[in-house]
Structure formats: structure tokens, C-alpha cells
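1. what shape does this take:
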Amino acid sequence: MTITVPALAAPAANQPLVRTTISLRTPGANDVAIDIKFAGICHSDIHQARDEWDIGLFPMVPGHEIAGIVSAVGSDVTRYRVGDRVGVGCFVDSCRECANCLAGEEQYCLKGEVGTYNARYYDGTATNGGYSTAVVVDENYVLGIPEGIELSEAAPLLCAGITLYSPLKNWQAGPGKKVAILGMGGLGHMGVKIAHALGAEVTVLSQTLSKQEDGLRFGADHYFATSDPTTFTELENHFDLIVNTVAANLDMERYLGLLALDGTFVHVGIPTEPDQVKMFWLASQRRSIAGSKIGGIRQTQEMLDFCAAHGIGADVEIISVDQVNEAYERVIRSDVRYRFVIDTASFGNETRADA
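-> Sure, this is the predicted structure:
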């Protein structure tokens, strides 16, 4: 039996997303079928739907911030039951054999993790993302969403949340550490909340002070404008860790100068053009530059449990499927506080089963 569900797809690069239908695979013994309730909009959805990274597979159903309810499970599934609150993040499979997968770092799979959308499983089958009403995923790549987080606020945690949690944990943000979050968008606002909950002294570095009130409300101790030159003198040699959420080329010498001895500047916002750095700025205070992706399944579940325990969810604006194209333009203009989330009920009741 084939299950056909409504979806929103980019038919080709740089074309508006349109309503369509997609067919889901018949759930296997290890599969979990999920009724999607909410799907977050990540800026990478826009990059890929518009083929700005030259990796587009069209037609494309974006979405890797998925929250929903289990509707069916395969015969061998042990982790989930019908009715469970679950999520799906940025990937839905990996080789499961390489050293990184065996270490629980599937996001760094040496064969290449299988993206939730705009990707192919190892058998060549295309993946479809969360801009739809249902998805079927192997139970090993499904996350449990604890009670205490609204599903709409949990969806962005599956990308924005784990993208910030992973480097903050890896570089040991916590009591006694001075942490800066560079940028106050969908990623940055999660970084502030999580770093604060970890016990770090948190500073927001944003181009202007327009979101200062929000930043302080999210838990920031300090807020500085990077457009003000005095910021870079006042905060010189100050931070143990800077997490950069801005996908743009920066004057790296100015920002490296903000790091204290053994401080680290971590990129999670990835610019399309390379940066240039004079090694003096690293050697002078034994500083480091690093990059980070998302987390593996184990760490993503840890992040969800942590957020539930600390009452953390994303600040969201819930929209209908017919508002997504407009939302894309607003994301580009930074006109969202702080994550758009699609309410999939706005598709209507269009699911059908064909024998």
C-alpha cells in the first residue's frame, strides 16, 4: 500500500514553493511513521531550495526541524510507541559502521550522513523533508520530545538548538566561562538560552542593539553592538569561547582579539567565501579557530532532555503552508523573531492510501 501525503516543494531552483503530493515508503520492521505537526524553517532550507550550494535535487521538499506524533511502528521497533511525541533532525541515516558512527557522532559519518531532505539513501531513493504531513524514519534516527516543551517550540531545537548545544558542550561552556554568542537570529537566540542554562557568563555580540531587550530576557548578562568600535577595545582578550552564528565573512582579526588565552572561536554560521587570518592573532594568545555542525543522535536527545529540564524552547512565529514563500523573504531580511514554524494542519486533510 502506498501512502500519499500533501507537501510543499520547490519544483526547481529559484522557483516558489508549491503544494504537491509525495509518496511515503511502506514502513519496514525498524521504521517509525510520524504525523508531522510542526516544521521549522531553517536558513539552509532557503539555500538548498534556491540551489545556492549547487547540490539541489528537484523537486525538493525541504525541512529538517520536524516535530510530531508517532502514528505507526514496525514490528521490531522498541524505542517508540504510537502516540509518542517525537522529532526528526538534519539526517535520517548514516553508514552505522565507521568510527564516527560507532562513537555516536553520526553527523560526521565518514561515508556521509543521509540528509533528511535533498539527499538520497544509500539505495538511491530520494529523501523528503518536513514540509509535509508525514514522514517515515528508521527508529535509530528518531528523537523523543519530552513533555514540557510545546511541539511548535521543539521543532527548531532539532537544528537550531543542537547546532548551538553541541559546540557549547564540546568547548565546556559553564560556570566560570565567559561565552559570547555572535548574532541574535534563529541560531543565536538558542545559543543565549542554552549557554545561560549551562551557567556561563553570556554576552551577545550583535550588529546593533535592536534586540538587546530580547537578549537579556533570554539570559544574556551583557549585550554589545559590533557596529560600535569601542566594543572591540572594551572586550579585548575577554572571552573563553565565541560561537559565531553569522554566515558572513568577518574581520577575523578584530574578533580573534576578543579571545582570552586559550580561547576558541567556533564557526557554526558558514560563509560561502574563505576567510583570511594572520597566524599572529592565533599564536599571540594560543587561540584557536574551529567549526562545528549539529550533534549526533545521542547528543541531540541529551539536548532535548536538557531543554525540557530548563524550560527552554525556541521563540517561534507559527505560519501556514501558504505563507512559506513570504517567510523565506522575511528570513533573508532578518524579519523574524526568531524562527518560523509551519503548522502542517494548514495543509488540510489530503492524505490518502492507495492499494
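2. contacts and neighbour counts: CA atoms only from here.
-> Will do.
3. skipping its backbone neighbours, what lies nearest His222 in space?
-> Among residues not flanking His222 along the chain, Thr203 sits closest, at 4.6 Å (Cα to Cα, 6 or more residues apart in numbering).
4. here's the other one to compare against:
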Amino acid sequence: MSTEQIPEKFSGWLGHEPEAAKGKMVWGEFEPKTFEETDVDIKISHCGICGSDIHMLSSGWGPTPYPCCVGHEIVGKAVRVGKEVKNIKVGDRVGVGAQAQSCLECVDCKNGNATYCKKAVNTYGSIYPNQKDKSYGGYSNYNRTHGAFVVKIPEKIESADAAPMLCGGVTVYSPLVRNGCGPGKTVGIVGVGGLGHFGVLFAKALGADRVVGISRKNDKRDDVLKLGADKYIATGEDKDWAAENARTLDLIICTVSSEKMPMTEYLSLLKVGGTFIQVGAPDGGNLPPINAFTLITNGIKVGGSLIGTPQEIEEMLQLAADKGIKPWIEVRPMKEANQAIIDFEKGMPRYRFVLEN
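-> Predicted coordinates:
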């Protein structure tokens, strides 16, 4: 039972049109989903800024149901907990990632793949199955989410550090774990930005023998080596990088989302039987073509990965707590959210922005 007065309407930064992605969100009230006894209300302290926020504000991934309040790296205090929620109690410090609900009954949900449930509800910009309620995100003062998708934050992790792990972190953690990252493996991380810097941190924490950061320019070399990478490749500046590093990696996680990226050269870095996993999601969804013989003559696999389940988020957070993993972040006041997304689009974060109430 909460002693805190929770408003009937929540308030946050709302995008009303694609121009919102250019720093033109407007602070205002919105109607959260109807409270059910499976839900948790969270008083938000921090919310990370993710590239997905910009895609959604701009309708880059399809028409956005405006008004939309983005943000799916939410940390705060549970202030109201439904009677059917068993894993969270009022007063807990909790987090929510990019998913707010699933059916919890289909084969995928029961097999630990709730991320891929066909009835999944995103933390923002989704219409609930009742066709009346809409999900709103964490650039706001409160959030309401199904308890199955709310996780506790370990004491050893600061709230600002935990926030970007809830989407950015688990988006690379999940495919690393599911594709065997660990001792004896060599792992490449393509695109060392907000997602990619987590890729380096978690690949090392999971015990990979060798981690290689791969980016276009040399300006991130020192950062990537400080993050723990064993090697850095600048594809736009290192001569003959593909030939010199051919068949050296067991696994590549690609956070880049561009139709112009050198896909054939990336795939050539894989050992026979190696795996390439795409997590970067470009507007329109198009990637460079892949030649069939590139796959056949090297025996390699190409796949994709979405986000991560609540169980994977909990495992990742515990790993971060145990290993003392600390992301590279810059905290901005929530009131400066518009300027923060402008600076985000300029490529200024090293390597994640986190908004703070």
C-alpha cells in the first residue's frame, strides 16, 4: 500500500509530430493505461536516452501514435503495486526496459522469449490489446508497467548507471549470451557507441578471450581500449583491415544501422562457423545485400536480436554488480530533454545520456 499521492494523470515530454525529434517535445499531461492489479506505478528518478527514442519521435519506424512520450530505460521507486504482483513491493528501487507487457501464455513467452511475443507491448508508442490504452515512456514523472516487466535494481549499481543498461545494455548482453560469448571465444563489436560500448564491457565481463572494437574512424580507439577491448579496427582508416583480420572472430555483434556499411568485409572477419548478429535497426530496415557465396563458402550464420527479457535484464544487472561494470554516461536534467536529444543526434554522448528528475 502506498502512502504517496499518485496523480491520475502523469506528466512528461510529449512528441506531437515528427518535428519533436528535433528538440520540439512539449511538456504536458497524459493518461496512463488503466491500472490493473498486475501493474506497478513507478516514480521516475532516471531515464536513459536511446536511439529508439529518436526513431519513434520522428516516425522513422512507421507512423507513431502521437502524442508520444518516449524513454524505455526507466529507473525509479515503486510507489503503487498491484495485489497480483509478487516480485516487487512498494519502496523498491526498480527498472523497466523496452517492453511493458506480453501475453505470458504463448509458446515464446513460456520458453523465455517474451521479447518476441506477437502480443508484446512496447514501453512507449504501443496500443494495448484493449485498443483503448496507450503506453507512455520515461521522459516523465511516473510510469505504469505490468509487474512481470519490472525488475529490481541491485544495491551496488547507481540508478543513473542502471538506466541505460535496461535497453542499451541488454540489447547486446542477450545476443552475447545466447551465442556463446565466454572463455575461448573471440568477439567483435561493430559500432562503438551507446550500444557498442556496452558490447565491449559485457563481452569482457563474460570472459571472452579477445574482444575487438570495430568502428569507422580512429577517434574512438583510446576509449575502446580503455573500456577493455584487446584490439581496435578503424574500417575507414586502417588499410587492408579486412584481409589482415580475416577469419579471426567467432562472433560479431553489429550495432550499426546503415545500408552502406561494408557487410561483406564484416562477414569475412568470421571464422568458419562463426555468427553475425544484427541489433542496429535503421529507418526502413534495409541493410546491404549479402552474397550467398559469402555464407556458403565460409559456413557462417547471420541472425538478428531484439532486446532482452526481464530475466536477462536481471542476470545482466547482477553481472554488472558482481564485476563492478560502470557504463560511460553523462547525466542531464529532465527539464533539458529537448537539448539532450539534439546533442544526442549530433553524436555528442560518450557514450549514453541519462535524464534525471
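5. list the contacts of the aligned partner of the residue nearest to His222 of structure 1 in structure 2.
-> Alignment note: Thr203 of structure 1 maps to Val212 in structure 2; criterion TM-score structural alignment. Shown in contact with Val212 of structure 2 (Cα atoms under 8 Å, 6 or more residues apart in numbering): 186-189, 200, 229-233.
6. check which helix or strand covers Val212 of structure 2.
-> Using DSSP states H and E, Val212 of structure 2 falls within strand 210-215.
7. who touches whichever helix or strand comes after that strand?
-> Of the helices and strands lying after strand 210-215 of structure 2 in sequence (DSSP H and E), the nearest is helix 221-227. For helix 221-227 of structure 2, contacts defined as Cα under 8 Å, 6+ apart pick out 192, 197, 200-201, 213, 231-232, 234.
8. filter these down to just the buried residues.
-> Buried subset of those (neighbour count, 16 or more other Cα atoms under 10 Å): 192, 197, 200-201, 213, 232, 234.
9. now the two most distant members of these.
-> Maximum pairwise distance in these, criterion Cα to Cα, is 18.8 Å, between Leu201 and Ala234.
10. could you pull out the helices for structure 2?
-> 51-57, 107-110, 159-162, 168-178, 194-205, 221-227, 241-244, 263-268, 292-296, 310-323, 337-345 (DSSP state H).
11. so of those helices, which one's packed in deepest?
-> Across these, averaging neighbours per residue (mean count of other Cα atoms under 10 Å) puts helix 194-205 on top, at a mean of 27.
12. ranges for the strands of the stretch 51-200 of structure 2?
-> Ranges of strands in the stretch 51-200 of structure 2, per DSSP state E, counting those that start in this stretch, are 74-81, 93-96, 99-101, 121-122, 142-146, 150-152, 186-190.
13. turn those strands into JSON lines, columns for distance to Leu267 of structure 2 and mean neighbour count.
-> Formatted as JSON lines, the strands of the stretch 51-200 of structure 2 follow (distance: least, Cα to Cα, whole Å; neighbours: other Cα atoms under 10 Å):
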{"stretch": "strand 74-81", "distance to Leu267 of structure 2": "35", "mean neighbour count": "27"}
{"stretch": "strand 93-96", "distance to Leu267 of structure 2": "34", "mean neighbour count": "27"}
{"stretch": "strand 99-101", "distance to Leu267 of structure 2": "31", "mean neighbour count": "25"}
{"stretch": "strand 121-122", "distance to Leu267 of structure 2": "31", "mean neighbour count": "22"}
{"stretch": "strand 142-146", "distance to Leu267 of structure 2": "39", "mean neighbour count": "25"}
{"stretch": "strand 150-152", "distance to Leu267 of structure 2": "36", "mean neighbour count": "24"}
{"stretch": "strand 186-190", "distance to Leu267 of structure 2": "11", "mean neighbour count": "27"}
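14. out of those, which gets nearest to Arg352 of structure 2?
-> Of all these, strand 74-81 sits nearest to Arg352 of structure 2, with 13.7 Å by Cα to Cα.
15. thought Ile162 of structure 1 was touching Ile294?
-> Yes. Under the criterion of Cα atoms under 8 Å, Ile162 of structure 1 makes contact with Ile294 at 5.6 Å.
16. figure out which of the helices of structure 2 is closest to Gly82 of structure 2.
-> The nearest among the helices of structure 2, by Cα to Cα, is helix 310-323 at 18.1 Å.
17. just tell me the aligned range of that closest one in structure 1.
-> Alignment of helix 310-323 of structure 2 against structure 1: residues 297-310, by TM-score structural alignment.
18. nearest to Trp61 of structure 2, of the contacts of Val212 of structure 2?
-> Of all the contacts of Val212 of structure 2, Trp61 of structure 2 sits closest to Ile189, with 24.1 Å by Cα to Cα.
19. now do the contacts for the counterpart of that closest one in structure 1.
-> In structure 1, the residue paired with Ile189 of structure 2 according to TM-score structural alignment is Ile181. Ile181 of structure 1 sits next to 188, 191-192, 202-205, 242-245 when contact means Cα under 8 Å, 6+ apart.
20. tabulate those residues (TSV), appending distance to Asp45 of structure 1.
-> Listed next are these as TSV, based on distance: Cα to Cα, whole Å:
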residue	distance to Asp45 of structure 1
Gly188	17
Gly191	20
Val192	23
Val202	29
Thr203	28
Val204	25
Leu205	25
Ile242	25
Val243	22
Asn244	19
Thr245	16
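21. biggest separation within those residues, which pair?
-> Spatial extent of the contacts of Ile181 of structure 1 (Cα to Cα) is set by the pair Val202 and Thr245 at 14.6 Å.
22. quick one: which of these two has more around it?
-> A direct count of neighbours by other Cα atoms under 10 Å for Val202 of structure 1 and Thr245 places Val202 higher, at 31 against 24.
23. so for structure 1, the centremost residue is which one?
-> Centrality entry for structure 1: nearest residue to the mean C-alpha point is Cys159, 1.7 Å, by Cα atoms, centre = their mean.
24. quick one: map that one onto structure 2.
-> Checking TM-score structural alignment: Cys159 of structure 1 goes with Cys167.
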